[in-house]
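K.L.:
please find the sequence and the predicted model below.
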Amino acid sequence: MSSIAANLLRPVVICGPSGTGKSTLLKKLFNEFPDKFGFSISHTTRAPRPGEERGVSYHYVSRESFVELVQQDGFIEHAEFSGNMYGTSVKSVEDVKQGGKMCILDIDTQGVKLIKANHPHLDPLYVFISPPSLASLKTRLAGRGTESDHSMQARLAAAVGELEYAKSGAFDVVVVNDDLERAYAKLRRVVVDRDLEAGDQLPDFAAEQ
């Protein structure tokens, strides 16, 4: 495989605070390029639900097998919800690449740190989706109508931590989602065309804190 082709198949890690519109941006990307991107199939310890297929919906494994893979550093990131474990394995990302597609991962900063520390050979392109300001992020979160005062403060505190991490230069490109169409055009150029100069400067949030 040529170095150009290999570069185009590098996984892409999308990261950013909750409420920045990551899901909306990625949905637009997948809708426009349905054959270009691949999803890594996650592992889980829960049982299949009606209509789900093994090896398609999830890789269903026992808790023992899951824990064993954790101990082998086989996961890029993993977590436990409602007594069930979920994780993105290194192999699942490699499988997407071997299939000739680009794997996009939407993970938090903790996941980014785990990749950098334990799986540098994956060599992903790190893209940070930033709000234009903390005030705008608060407005977006409030607009959902699903946040209590406590959860709003928790999400904003988490956002400050993620923005501080982004300030450290951990990401290859920053895209500021101040306008959806403008931000999508930027993300498209970065992810599809690999124009790493198409990104934005990270806003200075210090004055708002």
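P.N.:
Great, that's in hand.
K.L.:
going forward, measure contacts between C-alpha atoms and count neighbours the same way
P.N.:
Will do.
K.L.:
what comes into contact with the helix or strand hosting residue 67?
P.N.:
Assigned by DSSP states H and E, residue 67 belongs to helix 63-71. With CA atoms under 8 Å, 6 or more residues apart in numbering as the test, helix 63-71 has contacts from 43, 44, 45, 75, 85.
K.L.:
which of the residues you listed sits closest to residue 129?
P.N.:
residue 75 (23.5 Å; CA to CA).
K.L.:
what's the neighbour count on the closest one?
P.N.:
Residue 75 has 24 neighbours, counted by other CA atoms under 10 Å.
K.L.:
contacts only, for the residue lying closest to it once chain neighbours are set aside.
P.N.:
Nearest non-adjacent residue to residue 75, counting by CA to CA, 6 or more residues apart in numbering: residue 89, 4.1 Å away. Contact partners of residue 89, counting by CA under 8 Å, 6+ apart, are 42, 43, 74, 75, 76, 77.
K.L.:
put this beside the first:
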Amino acid sequence: MSDTRGLLIVLSGPSGVGKGTVRAAIFKNNIYNYVYSVSATTRQMRPGEVDGVDYYFTSREEFEELIEEDALLEHAEYVGNYYGTPIRAIEDNLSKGHDVFLEIEVQGAMKVRERMPDGIFIFLAPPNLNELESRITGRGTDNQEIIYERMQKAREEIDMMKHYDYVVVNDEVDCAVNKVNGIIQSEHLKVSRVVDQIKLQIHNYFQKGE
């Protein structure tokens, strides 16, 4: 599909919902050859994370330089840390026909929607708020004050799901992965995405016979 622009897929949802876990499971096999867009952040690296794979971990000063250079598709400050999406690699991959996969916070996703409204926006929701709090607490990386902030923010973010195209409840990771993959592949089959290719094939067929 090198002659067709790829899809921008935005997976988003409240902190602690399991965005990273679902994304990692999708890319473990990556049967559809998505390209993962690595975001930049100023937050501290968590155990098991790898710089340049999970995030580009930068200083606050380095991040603010990226903002000044307009090198980010979006950026947001969340619970005292910056998060942002470098734009150049995204555009390069989309133009080559690759589907580009973003895993970002809700605030950032809304900014991407403003700049690239043709993207596919998927909201990953928790089964319930008790489960969400349990997941955040289970990380063991946040104190009670931060956990409270994240839960308050989650309530606001869940209300934002109305601005997304799809909602996937992350009750079981494998199930969520199958649903996300199914959404993306269904989008590729939309008439609006394939009609011009089919028309061109028909045109070329009859031109050949003249």
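P.N.:
Yep, it's here. Note that the structure is predicted; figures quoted are calculated from it, not measured.
K.L.:
returning to what we had before: so which of the contacts of helix 63-71 of the first structure sit within strands?
P.N.:
Under the assignment DSSP state E, the contacts of helix 63-71 of the first structure contribute 43, 44, 75, 85 to strands.
K.L.:
how far off centre is stretch 167-179 of the first structure?
P.N.:
Distance of stretch 167-179 of the first structure from the chain centroid (CA atoms, centre = their mean, to the nearest Å) equals 13 Å.
K.L.:
just stretch 157-177 of the first structure next, same as before
P.N.:
Centre-to-centre, stretch 157-177 of the first structure and its host chain are 13 Å apart (CA atoms, centre = their mean).
K.L.:
also stretch 70-82 of the second structure?
P.N.:
How far stretch 70-82 of the second structure lies from its chain's middle: 14 Å, per CA atoms, centre = their mean.
K.L.:
for that stretch, measure first residue to last.
P.N.:
15 Å (CA to CA, to the nearest Å).
K.L.:
check stretch 113-122 of the second structure too.
P.N.:
Note: stretch 113-122 of the second structure ends 11 Å apart using CA to CA.
K.L.:
for that stretch, buried residues please.
P.N.:
Neighbour-count burial for stretch 113-122 of the second structure flags 113, 119, 120, 121, 122 (criterion: 16 or more other CA atoms under 10 Å).
K.L.:
residue ranges for the helices of the first structure, please.
P.N.:
Listed in chain order, the helices found in the first structure under DSSP state H are 3-8, 22-32, 63-71, 90-98, 109-118, 134-144, 149-167, 180-191.
K.L.:
now these in a markdown table, with distance to residue 173 of the first structure?
P.N.:
Conversion of the helices of the first structure to a markdown table gives the following (distance: least, CA to CA, whole Å):
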| stretch | distance to residue 173 of the first structure |
| --- | --- |
| helix 3-8 | 15 |
| helix 22-32 | 14 |
| helix 63-71 | 30 |
| helix 90-98 | 21 |
| helix 109-118 | 14 |
| helix 134-144 | 19 |
| helix 149-167 | 10 |
| helix 180-191 | 8 |
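K.L.:
what span of the second structure lines up against stretch 128-138 of the first structure?
P.N.:
With TM-score structural alignment applied, stretch 128-138 of the first structure matches the range 123-133 in the second structure.
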